[in-house]
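Visitor: Following is a predicted model, sequence given first.
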Amino acid sequence: MVQIHKGGRNPKLNKALHRYVFRLTDQENARFLSLFEDSGLDTKAKFIVALLFERQIKSIKIDAGAMEYCTKLSRLFAQFRAIGVNYNQIVKILHTTFGDKKTVFYIGKLEKQTLELADLCKDILILSKQFESEYLLNKEKL
């Protein structure tokens, strides 16, 4: 005997047959929608079931300003690493191509620029710590 395939979805093994209805005020609904959006779940039904059966729901809030700050700071430190590589290459080239007097002269100029860069780096670290203490840590307390 040949089986005829009817098509369509395979039936679920454990169908959700029971339905419950409840009503919310405008304030309750606004709070419910806010919690639902923060949960990251894709349907309200899954969210309600998770709340009822005390499943753990994780709420993640992303601060765009802090995220942008961290991204730009990471790029800046990547540039510092690139400067360090270039610094080593320049010193090596100076030693191999120029005499002692020219090498000392150019390394002296390079040293002045390096000191300015170090001061800039200290300022960046101070500002970063200030940003972290005033902005990021205060946000966690809220």
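Guide: Sure, I can see it.
Visitor: CA only for contacts and neighbour counts going forward, please
Guide: Will do.
Visitor: Quick one: distance of the helix ranked longest in the chain to the chain centre.
Guide: Ranked by number of residues, the top helix in the chain under DSSP state H is helix 64-97. With CA atoms, centre = their mean, to the nearest Å as the basis, helix 64-97 stands 21 Å off its chain's centre.
Visitor: repeat for stretch 120-139
Guide: Centre to centre, stretch against its chain (CA atoms, centre = their mean), the figure for stretch 120-139 is 17 Å.
Visitor: which outside residues touch it?
Guide: Residues outside stretch 120-139 that contact it (CA atoms under 8 Å, 6 or more residues apart in numbering): Ala66.
Visitor: Next up, a structure to set beside the first:
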Amino acid sequence: MTNLFCKGGRPPVANKCSHHVKVSFDDLEWDELTRMMEKANATVKATFIKQLIFGKPFKVLVADKSLAVYCAKLSEFFAQYRTIGVNYDLTVRTLRENFTEKKAMTHLYKLEKATIEMIGVMSQVMSLSEKFEQQWSLKSR
């Protein structure tokens, strides 16, 4: 039997880093390095500096809270829109069952006006969403 099974500690690494370099920074350079690390969401300074030296790409993710707020408001708006649709169906059914044809038609005319206004608002929401999507896709590039 070999003694490899009884050996303790870490397993050996294939490409061991054995060459070390010391880098000194002044206060301004150190502040710039820490700012860059915070933007890149990096935690290990040595790995971050290696990526900078060898030109490996790293992404800086910027959290834009306006996107989250916009999506929350948009989903809230569409929930209200669905509720209006359900209420619309109930209203039309109630008008048909409980009123005369002439009275039901006058109320349906008012309902039609409100629906046309709602379609206008919906088209504005769609154009704002498209504009926001174009703006966001430019930021992500």
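Guide: Good, I have the coordinates. Here the structure is a predicted model, which is why all the values come from computation and not from measurement.
Visitor: So after superposing, what's the score?
Guide: Aligned and superposed, the two chains score 0.66 in TM-score terms (TM-score structural alignment, normalised by the length of the second structure); 133 aligned residues with a CA RMSD of 3.6 Å.
Visitor: about what we covered before: show the subsequent helix or strand relative to the longest helix of the first structure.
Guide: Toward the C-terminal end, the helix or strand that comes next after helix 64-97 of the first structure (DSSP states H and E) is helix 100-131.
Visitor: Now do that following helix against helix 64-97, angle only.
Guide: 170 degrees (axes from the mean of the first three to the mean of the last three CA atoms, to 10 degrees).
Visitor: Buried residues, helix 100-131 of the first structure. List them.
Guide: By 16 or more other CA atoms under 10 Å, the buried positions in helix 100-131 of the first structure come out as Thr103, Ile107.
Visitor: Please apply the same query to stretch 47-60 of the first structure.
Guide: Phe47.
Visitor: what's the span of that stretch, first residue to last?
Guide: 15 Å (CA to CA, to the nearest Å).
Visitor: So which residues make contact with that stretch?
Guide: Applying CA under 8 Å, 6+ apart, the set of residues contacting stretch 47-60 of the first structure is Phe36, Asp38, Ser39, Gly40, Leu41.
Visitor: Could you identify the most distant pair in those?
Guide: Asp38 and Leu41 (8.4 Å; CA to CA).
Visitor: which SS class is Gly8 of the second structure?
Guide: Secondary structure, DSSP: H, G, I helix; E, B strand; the rest coil: Gly8 of the second structure is coil.
Visitor: what's the spacing between it and Ser18 of the second structure?
Guide: Remark: distance between Gly8 of the second structure and Ser18 of the second structure (CA to CA) = 21 Å.
Visitor: ok so, going back, among the contacts of stretch 47-60 of the first structure, which ones are buried?
Guide: Phe36, Ser39.
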